[in-house]
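A.B. asks: I'd like to go over a predicted model; first the sequence, then the structure.
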Amino acid sequence: MPTEKTHQKVVASFIELLTTHRIEEITYTAIADHAGVKIDVVRACCNGKLELLAAFMREIDQKVLRERDPDLMEETPRDRLFDVLMCRLDLLGPHKESIRNLYKTVAKDPALALHLHKQVARSMKWMLVAAGIEEFGLRSVGMSNALAVGFKRVVHVWLNDDAPGHPKVMVAVDDMLADGEKWMGRACRVEKVAAPILEGLGRLCRRPNRSGSTSASDGTGGDAEVRP
């Protein structure tokens, strides 16, 4: 099995090739040559290019989590998430052209767009964790997916904002989080209204059979054979 260092080298080579090529143009032979390894090593590192992309995104997730400022928890949830997302964009900065080329293909490939959304949603879950916002179940899924959609819009702004400090990006992130707060408020109100209804349905489904009928195994059921 390849070492962690070799795996990272293969992932880095793939991302570097994305700088000048679209994802569909990158061959596994090119990845192997760029990484200075044999092609069987590339196979041992991944099942395909999308898996290399997922590995890259995990690396960014881990870097954000490592660089999280402990004092961040003293801020409001919105401010914490703002700082986390800006940190993520800063870490993506050296790979801007790679991401630009990736998004060119995403715009024309619905299957890749769907796959990328799933990966981004997974990363957004960890960005929420980095901001000290942890949910479970449907709420976690909803928040992660909503943040993934919003972050995609932010990335489009980021790709075209080369100004120092990225003022347009900061406005885009702030607007996205403001919209998110509004939607979460509405979702919470719906959840409060729906909770008693769902609880009642749950009790109804768990209610025991009170018809008084018994099973055939009791010897008294309607299906029991009657002999003269």
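C.D. replies: The structure has been received and is ready for your questions. Note that this is a predicted model, so its numbers are computed, not measured.
A.B. asks: Could you use CA atoms for every contact and neighbour count after this?
C.D. replies: OK.
A.B. asks: just the helices in this structure please.
C.D. replies: 4-18, 28-35, 39-45, 49-66, 77-92, 96-106, 110-130, 138-159, 167-206 (DSSP state H).
A.B. asks: how about a markdown table for those, with mean neighbour count added?
C.D. replies: Supplementary listing: the helices of the chain in a markdown table, determined by neighbours: other Cα atoms under 10 Å:
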| stretch | mean neighbour count |
| --- | --- |
| helix 4-18 | 19 |
| helix 28-35 | 18 |
| helix 39-45 | 16 |
| helix 49-66 | 17 |
| helix 77-92 | 18 |
| helix 96-106 | 18 |
| helix 110-130 | 18 |
| helix 138-159 | 18 |
| helix 167-206 | 13 |
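A.B. asks: here comes the other one, which I'd like you to weigh against the first:
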Amino acid sequence: MAETDAILDAWVHVITRDGWPQARIDAVARAAACNVDAVAAVAPDRWEALRGLDGRIERMALAEAASDPDESVRNRLFALLMGRFDAMQEHRDLAQQLHAAARSDPALALFVMTLVPPMLRRLGEAAGVDAGGLLGPLRIAALSALYVQVARVWLQDDSADLSTTMKALDSALARAESLANFRPSLPKGLPAIPGSSAGQLPE
């Protein structure tokens, strides 16, 4: 695990130093003071390095924000997502560089976006979000849109305690909860829509 972390950190260093297009495995091997084959066993290219780093950040978020079963889904989701943003703090320079590079690199933008829904499905389920059934994918899609919106705020948040990010996340979750709880009134005599309350965030 220590070697894996060291190699992922070396990838972060090289990408941040040399730029996304120029990051190469030989430079990572030099930065990590190991052989190229050792780097390849962990992350043979920059794409796999991002995937590995994303997984490490996710595990840190889950470890730092242990879910309290007595808390509401919204509060548990808030804790888990803020735990992820906290874990991402040390890689802010990398995130800002990738955000800038993705504007002219559609492959990078697409790759990063493919990482978001599976990650949020796992964090959402850890918080108690029902990601199964017909409505599950819609919930994860909505959560993904919410996360991307707040991530943009985080990229610009210079506050020491991430208070701006916390406020944006709290507001976004409040809006999502409001939409989930909204049920339009039906004309008298019509049956209730099956599962129409399934999107509700339980307390």
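C.D. replies: That came through, no problem. Fair warning: this is a prediction, and the values are worked out from it, not measured in the lab.
A.B. asks: what's the counterpart of residue 16 of the second structure in the first structure in contact with, if anything?
C.D. replies: Residue mapping for residue 16 of the second structure onto the first structure gives residue 19, with TM-score structural alignment as the criterion. The neighbourhood of residue 19 of the first structure, defined by Cα atoms under 8 Å, 6 or more residues apart in numbering, consists of 95, 96, 97, 98, 99, 101.
A.B. asks: I figured residue 58 of the second structure hits residue 120, correct?
C.D. replies: No. Taking contact to mean Cα atoms under 8 Å, the distance of 9.4 Å between residue 58 of the second structure and residue 120 leaves them out of contact.
A.B. asks: May I see the contacts of residue 19 of the first structure arranged in a markdown table, with distance to residue 10 of the first structure as well?
C.D. replies: Rendered in a markdown table, the data for these read as follows (distance: Cα to Cα, whole Å):
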| residue | distance to residue 10 of the first structure |
| --- | --- |
| 95 | 15 |
| 96 | 19 |
| 97 | 18 |
| 98 | 15 |
| 99 | 17 |
| 101 | 19 |
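A.B. asks: and in the second structure, which of those residues remain?
C.D. replies: Listed in the original numbering, these still in contact in the second structure are 97, 98, 101 (both residues aligned by TM-score structural alignment, their matches' Cα atoms under 8 Å).
A.B. asks: Find the nearest non-adjacent residue to the last one, please.
C.D. replies: By that I understand residue 101 of the first structure. Spatially, and ignoring its direct neighbours in sequence, residue 101 of the first structure is nearest to residue 22 (5.4 Å; Cα to Cα, 6 or more residues apart in numbering).
A.B. asks: Check the gap between the one you found and residue 90 of the first structure for me.
C.D. replies: In this structure, residue 22 of the first structure and residue 90 of the first structure are 22 Å apart, going by Cα to Cα, to the nearest Å.
A.B. asks: Chain neighbours aside, what residue packs nearest to residue 172 of the second structure?
C.D. replies: Nearest one to residue 172 of the second structure, counting by Cα to Cα, 6+ apart, is residue 146 at 6.4 Å.
A.B. asks: ditto for residue 125 of the second structure
C.D. replies: By the measure of Cα to Cα, 6+ apart, the closest residue to residue 125 of the second structure outside its immediate chain neighbours is residue 131, 6.6 Å from it.
A.B. asks: Does the one you found touch residue 140 like I think?
C.D. replies: Yes. Counting by Cα under 8 Å, a contact exists between residue 131 of the second structure and residue 140, whose distance comes to 6.7 Å.
A.B. asks: Stretch 164-181 of the second structure: average distance to aligned residues in the first structure?
C.D. replies: After superposition onto the first structure, the average distance of stretch 164-181 of the second structure to its aligned residues comes to 2.2 Å, using mean Cα distance after the TM-score superposition for the first structure.
A.B. asks: how about residue 58 of the second structure, what's its match in the first structure?
C.D. replies: Looks like residue 58 of the second structure aligns to residue 61 there (TM-score structural alignment).
A.B. asks: Map residue 117 of the second structure onto the first structure.
C.D. replies: Matched to the first structure by TM-score structural alignment, residue 117 of the second structure sits across from residue 121.
A.B. asks: Quick one: residues contacting that match.
C.D. replies: The contact partners of residue 121 of the first structure, taken as Cα under 8 Å, 6+ apart, are 144, 145, 147, 148.
A.B. asks: Aligned counterpart of residue 46 of the first structure in the second structure, please.
C.D. replies: That one, residue 46 of the first structure, aligns with residue 43 by TM-score structural alignment.
A.B. asks: coming back round to it: just send the contacts of residue 121 of the first structure back as CSV, with distance to residue 38 of the first structure too.
C.D. replies: CSV is the format used below for these (distance: Cα to Cα, whole Å):
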residue, distance to residue 38 of the first structure
144, 38
145, 38
147, 39
148, 36
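A.B. asks: ok so, going back, is the match of residue 58 of the second structure in contact with residue 128, as I believe?
C.D. replies: No. With contact defined as Cα under 8 Å, residue 61 of the first structure does not count as touching residue 128 (10.7 Å).
A.B. asks: before we move on, the earlier item: got any residues that touch both of residue 131 and residue 140 of the second structure?
C.D. replies: When contacts are counted by Cα under 8 Å, 6+ apart, residue 131 of the second structure and residue 140 are jointly contacted by 121, 124.
A.B. asks: From residue 173 of the second structure, how far off is residue 149 of the second structure?
C.D. replies: The spacing between residue 149 of the second structure and residue 173 of the second structure, counted by Cα to Cα, is 11 Å.
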